[in-house]
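In: With the sequence up front, the predicted model follows.
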Amino acid sequence: MRSTSGEGRDEERTTPESERSEKRSVIAMRGELDPPGVPAELVAVFRPHLPALVERITTRVQDDIPEFAGPANGRRHKLIATAVSGAIRQFVEITLGRSRRSTRVDDLFRQMGYGEAAAGHDLTAIQNALKLGTREAWDEMRLLASQQGLSAAVLGELGDTLFAYIDHLADQITVGYNAARTARERDINVVRGRLLAALVRRAPSDEIETLAMNAAWPLPAGVVVFGADARGDVVIPNLGESKPSVLGRSDLQPALFVCSQDEADDVVAHIRSIAPGVRLARSWPVAVDEIPDARRWTVRALKLADLDVIPNQAVLDCEQHRTQIWLHSEPALRRRMTQELLRPLLAETPNSREILSETLLDWLQTRDSAPAIASRLGVHAQTVRYRWKRINELFGEALHDPEFVVQLTLVLKASVPLWVAGDQSDFERYLSEESS
């Protein structure tokens, strides 16, 4: 006949795995890790193997899980080794009944979960690492237990305690992960604001990539930049909720919005539908590192529209006005060159200045005959010839200098629209310099 103790061991040996899982679940639900009654002698045998086990688990994690790869003397290797060592040593204490909980180890695993979420990762890699470490530790313990003649019943209890402990660590990882996701979702607009500021100041690429990842805003291959302003009681919308894929600062003057080039038309339609009184200037598609340049173009387009240098429309397409945006990129330089190159014109009467500059600019841009120019200007060809005679008197041989002609063309192209729109500052500056 079988002895009572033998029957007990056979029952333990044949206990279904579902019952063991249920037992581990009960242990985990209680929040306690009961010591399995492992002889202290086994623990004494196990302790010398800990450093090698920690190193083996750490190395395997880095070798087998690409997300945790790195040099053996690197910071990541040290962090993994610290976590593995802390967990194993805490488990050893549990087996001896000396400890049921470790705030330090729990905090460490919560921080690991938090870090995965903060980096924009899911829990797959860290869960795989936990499984790998568990297998390595269990294989080591089973081997030593077998060598020490540990009974199947005690070995089963040891396994239940180990897997309940691992479940507990997995829970800590999840707690940290969820905490980070909650914090990130709560602060997502703050992070996106930092990302937009970094893009505008052309921050280093690694900083931008980190901010983009934390902001859950994948960097597009091409973006469109918008400038927006409004008059009167019109309020520029904050697109953070209605268009979360758009980075924006509605508190700037003018407001700034950035979106992927594929979404640009939708953004225009959306803003026009919710705030039709808002005027928009949109850039052509640019790379992410050109956002500061595109921002300047949209701001300049809005200013030029205010001056009537370009048509003042509800939506200004910078691509259609690139020449004027370029020519007005250095206002101080335009003013200085106007005083130097167009001085003879500035000295003319307002009416003479208007018709001569109009005729000269047409000729510089087309080099057409007097009849062709006259047709475009709506005057007689002889009138054009008279004007051309006066232009030659004002500029003389300078009109035969190619460099002068190029500069003259650009300055006139930039300045004439201002004069036509009623801007008198060039003439006032000329009179001021003449009288000083």
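Out: Cool, got the structure.

In: From here on, just use CA atoms for contacts and neighbour counts.
Out: Noted.

In: next structured bit after the helix or strand harbouring Leu211?
Out: Per DSSP states H and E, Leu211 falls inside helix 205-214. Downstream of helix 205-214, the first helix or strand assigned by DSSP H and E is strand 223-229.

In: Count the residues that sit near the residue lying closest to Ala83 once chain neighbours are set aside.
Out: Excluding the flanking residues, the one nearest Ala83 by Cα to Cα, 6 or more residues apart in numbering is Leu108, at 6.9 Å. Residues lying near Leu108 (other Cα atoms under 10 Å) number 21.

In: gap between Leu108 and Tyr114?
Out: Here the criterion is Cα to Cα, to the nearest Å. By it, Leu108 lies 10 Å from Tyr114.

In: now Val406
Out: From Val406 over to Tyr114 (counting by Cα to Cα), the distance is 61 Å.

In: got it, and Gln148?
Out: As judged by Cα to Cα, Gln148 and Tyr114 stand 40 Å apart.

In: okay, the two: which has more neighbours?
Out: The residue with more neighbours, out of Gln148 and Tyr114, is Tyr114; 22 against 13, by other Cα under 10 Å.

In: Put this next to the previous one:
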Amino acid sequence: MTRRLPRSTASHGLALPARAVAEMREDLASVADKVVTAIINEVPSYDDALTGSMGENIRSAVRIALGGFLSLAGGRGGANPRTPTAPAAEGAYQLGRGEARNGRTTDALLSAYRIGARVSWREMSATAVRAGMDAETLAGFAELVFAYIDELSAASVAGHSDELATAGRVRQRLVERLARQLLTGAPAEAVLDTATRAEWEPPTTLTAVLIADSQVRPALASLPRATIAVVDSAELSEASGAPESTEGREGGLLLVPDAHGRARGALLRTIADLDAVAGPARPWLEVRASLDRARRTRTLGLGPDTEAHLPELVLSADADARADLRAAVLAPLADLRPGTAQKLTETLRSWLLHQGRRDDVAAELFVHAQTVRYRMGQLRELYGDDLEDPEKVLAMVIALG
């Protein structure tokens, strides 16, 4: 009965005749050339990749792999049968990493391995038969060939995955550094260098969006791929000098590229049903200003669009200054009874905002137009010409707005 080998090269127990191994070793260069040619012809993504110096490097790698296999099959591994395959396995691992860096998928890589296994087996089995290898040994030889290719392809897939994971971690760290630099006022040259290293193409504008951590992922699904996401931006808040929130953490932060003009509408629709506040679009190196406005808007309990609340933001920019201005504007009413002062204050505010349209003021205050006329007569006596002075009127609008 023919002995079945496990699908592994470890302790395979097979020793090929020395003559067959010697003849196959003489053909290594030829077999490597045929393997590379077949891969070029059958895998489109390798059409231009295996020419010139790179093609020679691949041929050399194939020869090393086949040479390691022949050492293994010839029983030259000594106490550790894996020893002859170590250089080939390392080469396969590095090949996988290189393919990931070159943007090729594991599908293309595994196709190349399948073709290499087929061509290698066809060539080496023909040599083995000419060298007089018996059928049972030939069967064991076949299984060892494909087990060996499986191990090499697995090493390449591992290298490919590790490279993607490593590159992803490195890029994520660079993107996080980029966000920190943008929000802490780092020099433009340093920010540009980090963006280049992170392979992040600078947009025209960036828009800061404050959002709950749990809603970052749903939002990202509808936002540009270049969006920078920072989950729990408390560290960035501290680094940029922002005040701590009442809950001790700020939550998530998104820096959305090119959400200006008509594109802002799409951004606002994306966050409409989320716990989020979108700052204004700003030149990308000035996104800190967008974040500052988003923070102020959220502190005031407003949102989700900061630009829909510009008057409130302006009026609340310096609360102490506004309180002082209000006191100065209302100084002529200081000696009146509180109830009378309140009614006149409401009337003055409405008159200013309605630009003196008596009927509109009456409708807003739910009083008769004659009442408005009477109150405005009182106010004219108290304020005199100030009600006609543009600068005084501006101060009144700001104070009472």
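Out: Looks like it arrived, so ask away. Quick caveat: nothing in here was measured; it's all calculated off a predicted structure.

In: Fetch the TM-score of the aligned pair.
Out: With the length set by TM-score structural alignment, normalised by the length of structure 2, the two chains reach a TM-score of 0.54; 325 aligned residues with a Cα RMSD of 5.9 Å.

In: returning to what we had before: which position in structure 2 aligns with the residue nearest to Ala83 of structure 1?
Out: Using TM-score structural alignment, the equivalent of Leu108 of structure 1 in structure 2 is Gly91.

In: you'd agree the residue nearest to Ala83 of structure 1 is in a helix?
Out: Yes. Counting by DSSP: H, G, I helix; E, B strand; the rest coil, Leu108 of structure 1 is located in a helix.

In: count of neighbours near the nearest residue to Arg104 of structure 2 once chain neighbours are set aside?
Out: In space, and not counting its chain neighbours, Arg104 of structure 2 is closest to Ser45: 7.5 Å by Cα to Cα, 6+ apart. Per other Cα under 10 Å, the neighbour tally for Ser45 of structure 2 reads 14.

In: cool, Asp251 of structure 1 as well?
Out: Other residues lying near Asp251 of structure 1 total 11 when counted by other Cα under 10 Å.

In: if I line the two up, what does it land on in structure 2?
Out: Alignment note: Asp251 of structure 1 maps to Glu235 in structure 2; criterion TM-score structural alignment.

In: Helices along the stretch 51-200 of structure 2, start to end?
Out: Taking DSSP state H, counting those that start in this stretch, the helices of the stretch 51-200 of structure 2 run over residues 52-73, 86-101, 106-130, 135-184, 188-197.

In: what's the residue closest to the geometric middle of structure 2?
Out: Nearest to the mean C-alpha position of structure 2, counting by Cα atoms, centre = their mean, stands Ile228 at 5.0 Å.

In: That residue and Gly252 of structure 2, how far apart?
Out: Distance of Ile228 of structure 2 to Gly252 of structure 2, computed by Cα to Cα: 11 Å.

In: Over to Met376 of structure 2?
Out: As judged by Cα to Cα, Met376 of structure 2 and Gly252 of structure 2 stand 51 Å apart.

In: burial count for Phe404 of structure 1?
Out: Neighbours of Phe404 of structure 1 using other Cα under 10 Å come to 12.

In: meant to ask about Arg19 of structure 2, not that
Out: Neighbour tally, Arg19 of structure 2, other Cα under 10 Å: 14.

In: swap in His12 of structure 2?
Out: Close neighbours of His12 of structure 2, defined as other Cα under 10 Å, add up to 20.

In: Can you give me every residue that contacts the nearest residue to it once chain neighbours are set aside?
Out: Sequence neighbours aside, Leu5 is the residue nearest to His12 of structure 2 in space, at 6.7 Å (criterion: Cα to Cα, 6+ apart). Leu5 of structure 2 sits next to His12, Gly140, Glu143, Leu144 when contact means Cα atoms under 8 Å, 6 or more residues apart in numbering.

In: does the first one count as helix, strand or coil?
Out: Going back to what we said before, that points to His12 of structure 2. His12 of structure 2 falls in the coil class when you classify it by three-state DSSP.

In: any idea how far Phe141 of structure 2 is from it?
Out: To Phe141 of structure 2, His12 of structure 2 is 10 Å away according to Cα to Cα.

In: re earlier: could you find the counterpart of the residue nearest to His12 of structure 2 in structure 1?
Out: In structure 1, Leu5 of structure 2 lands on Lys23 (TM-score structural alignment).

In: Please report how far that match lies from Thr15 of structure 1.
Out: Counting by Cα to Cα, the separation of Lys23 of structure 1 from Thr15 of structure 1 is 11 Å.
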